[in-house]
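In: build me a structure from this.
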Amino acid sequence: MQSLWMLVSAFMFTLMGVFIKLAANEYNTGEIVLYRSLIGVIVLLAFAGVRGQTIRTRHFGSHVKRSTAGVISLGLWFYSLTQLPLSTAMTLNYMSPIWISLLVMATAAMRGSLRTDFRLVAAIFAGFIGVALLLQPTIDSQAWGGGVAGVISGVFSAVAYMQVKALGAAGEPDWRIVFYFSLGGVLLGLGWVAVEGMHALTWRGTGLMLGIGIAALIAQTALTRAFSLGNTLVTANLQYSGVIFATLISMLVWGDWPALAGWIGMLLIVASGMTALRRPSAPA
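Out: Now for the predicted structure:
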C-alpha cells in the first residue's frame, strides 16, 4: 500500500527535527530553512542530470500553488513555534489531517458523490484526540496570534497535500514535485536570512545542515509518494505516527517520558492507524 510511505516520511521528519533541535543554538530559522531546501534542490538537480530527466513541467501553475501553500504553512508554523509552547504548536500543525478529511468530504459533496469513507474520517479525528492527549497543549490568552497562525498553518498544509495528490494524478513524478517545493523553500530562506543574517558554517554545523537537508529530502519524497499514489485519508491518518516517533526519540535521547495520558494517546494513535489500514478503500 503506497500510503505506508507516510511512515517513512514521519520517521525522517522526526529525525530532521532532532538535527534542527541540535542546530537551533547556532543558526537561525531562516538559515535552517535555506540549507534544508538548498540541499534538496542540489541533490534533485543532480538526480535529474544522471537520469537524463528534466525539471521542465507542463504543470507549472500547480507547482506554484503547491509550493506557495507549503511555504506559507512552513512560515506560519515557525512563527507559531516562537509564540506558543512546542506541544501546542505541534498539536495545531497536526490538525492538517482533519482539514484534509474536510476538504475530501467537501470535494465529494461538490461532485455529488457520497463515496467518502467515514470510518477513515472517524479514525482521523480519533488520532487527533490521541495527539492532544500525548502533547497536552496549553495556550496563554495573550498568545492568540500564535494560535491562529498554527491553525492556519494546518489549513495551508492540507491544501498543499491535496495539491500533491492532484499533481500525482496528473502524472507528475514525485522528485519533480519535491524539487519545486524545495525551490520555494530556498526563496523563503533567502528572504528570511536577508532580514536575520547568516552565520559561518562550522564542520559541526555543516554536518547538521546535511542531516537536516537529507532527512527532509527523503521525508518529502516519501510524503509526496504517499499522497500522490495512496489513499488520501489513510495517508493523512498515518501522519500522526510522527508524534509517536518523536516521543520515542525524546525518551531514548533526552529521557522525556510521557505521563499516563500520553501513553493513552499513543495507544489511540496506533489504534486509529490500524483501523485506517485494516480495510483500505478506493483512493480518495
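
In: please make it C-alpha for all contacts and neighbour counts, starting now.
Out: OK.

In: quick check: buried residues in stretch 42-60?
Out: 44-45 (16 or more other C-alpha atoms under 10 Å).

In: contacts for that stretch, please.
Out: With contact meaning C-alpha atoms under 8 Å, 6 or more residues apart in numbering, stretch 42-60 is reached by 167, 172, 175-176, 179.

In: ok, which stretches of the protein are helices?
Out: 5-23, 29-51, 60-83, 86-93, 96-110, 118-135, 144-169, 174-196, 203-229, 232-238, 241-249, 260-278 (DSSP state H).

In: what about the spatially closest residue to Arg119 that is not a sequence neighbour, how many residues nearby?
Out: Distance criterion C-alpha to C-alpha, 6 or more residues apart in numbering; nearest residue to Arg119, sequence neighbours excluded, is Ala276 at 7.7 Å. Here the count is done by other C-alpha atoms under 10 Å, and Ala276 has 25 residues near it.

In: one more sequence to fold, the one below, so I can look at both together:
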Amino acid sequence: MIVAAFCFATMGVFVKLGKPFFSPAELLFYRTLIGFTSVSLVVFARRQPVLPPNWGAHLKRSFTGYAAIVCLFYAITELPLATAVTLNYTSTLFFALICVLWLREKLTGRVSVALLIGFAGIVTLLRPSFDSQTWLAALVGLMSGFFAGASIFQVRELGQMGEPEWRTVWWFTGVSTLLSLVWLVFHRFSPISSANVWILAGLGASATAGQLAMTRAYKEGRKFLAASFGYLTVVFSALMGWGLWGDVVSFEGLLAMGAIVLSGLIAARRG
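Out: All right, here's what the predicted structure looks like:
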C-alpha cells in the first residue's frame, strides 16, 4: 500500500506536468486507455467473460468513478497537489454517510465523530480558497471525494453480487475511455510530441502500477491497515508538491489535512 500511495502521488505529479500540453479530459483519456489496454490483454489472453449479468451496476460504478477522476484531474491542475489529493480523500467520509442515508445503517458514535472532524477539516481547508480565484477548483476537488465515495459504495455492492475485481476494473477503464473519447471528439486533441509523450507514459505507468499495488494490498492485507497506509498519498503529494513547485502548506492547512486524514481513518474502522 505504501508503493500504491507513492504511485498515486506520482500520477498526480504527471497530471500537473501535463497541464501545459493537454486538457484534463485528454489526460484522463490516456490514463484510462493505457489501463484498459493492459487489463484487456490479460482478460482476453485468459479468455475470461467480460459480459456480466449485473451490467447495470457496472455502468453505475463506471459513471461515478469517471466523474470522480474527472473532478480529481481538474482539481490537481488548478490547486496545490496536496490540497487536491486531500479533498479527494474525503471519499471515506462520503462513503460512510451514504451507508447511513442509503442503507439506513445506524449512525454510531464513531462515525458521528469522524463526520464532525472531517467537516471541520474540509471547512478549514476550503476557507482560504473561497477568498481567491480557486474556489471553483476547490469545490470540484470536494466533488471528486463525493463521487469517489459513491463509487466505493457501488464497488462494495458489486463485490456482494460476486463480481470479480478484474471485471469491475475492465468495465470502469473501458467506459471511462469511451466517455473521454466522445468528449474529445467534440473538444480537441492536442498534438503528442517528444516533449510530452513521456508525461503520458509516466501517467499511465504510475496509475496502473498504483492500481495493481492497491489491489494486492487489499487482497492480501487487512482492510483497515491498508486504508491507513493509503493516506500516505497525501504525505507524498505534499512532499512532491513542495519539492517540484515550492508548494508550502500553512500550519492551518496542515491541521486541516490532518483532521481529514484522521476522520477518514476513524470512518474506515466502521466496518
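
In: list the TM-score for the superposed pair.
Out: Put the two chains on top of each other and the TM-score (TM-score structural alignment, normalised by the length of the second structure) is 0.77; 270 aligned residues with a C-alpha RMSD of 3.9 Å.

In: sorry, back to before: neighbour-wise, give me the winner out of the contacts of stretch 42-60 of the first structure.
Out: Phe179 leads the contacts of stretch 42-60 of the first structure on contacts (other C-alpha under 10 Å) with 25 neighbours.

In: which residues are in contact with that residue?
Out: 40-41, 44 are the contacts of Phe179 of the first structure under C-alpha under 8 Å, 6+ apart.

In: so how far is Ala5 of the second structure from the alignment partner in the second structure of it?
Out: Following TM-score structural alignment, the counterpart assigned to Phe179 of the first structure within the second structure is Trp170. Noted for Trp170 of the second structure: a distance of 21 Å to Ala5 of the second structure, by C-alpha to C-alpha, to the nearest Å.

In: neighbours of Ser129 of the second structure, just the number please.
Out: Ser129 of the second structure has 16 neighbouring residues, counting by other C-alpha under 10 Å.

In: find the nearest non-adjacent residue to it, please.
Out: Trp135 (4.8 Å).

In: what does Ala150 of the second structure give?
Out: Leaving aside its sequence neighbours, Ala150 of the second structure sits nearest to Phe95 (C-alpha to C-alpha, 6+ apart; 6.2 Å).

In: that neighbour maps to what in the first structure?
Out: By TM-score structural alignment, Phe95 of the second structure lines up with Ile100 in the first structure.

In: list the contacts of that match.
Out: 158-159, 161-162, 232-233, 236.

In: what do we get in the first structure for Ser23 of the second structure?
Out: Checking TM-score structural alignment: Ser23 of the second structure goes with Asn28.

In: any idea how many residues pack against that match?
Out: By other C-alpha under 10 Å, the residues close to Asn28 of the first structure number 16.

In: same check on Leu267 of the first structure?
Out: Count around Leu267 of the first structure with other C-alpha under 10 Å applied: 16.

In: now do Leu255 of the second structure
Out: Around Leu255 of the second structure there are 15 residues (other C-alpha under 10 Å).

In: sorry, back to before: run the contacts of Phe179 of the first structure past the second structure and keep the common ones.
Out: When you map the contacts of Phe179 of the first structure onto the second structure and apply both residues aligned by TM-score structural alignment, their matches' C-alpha atoms under 8 Å, the shared contacts are 41, 44.

In: what does Ala160 of the first structure align to in the second structure?
Out: Ala160 of the first structure maps onto Ser151 in the second structure, by TM-score structural alignment.
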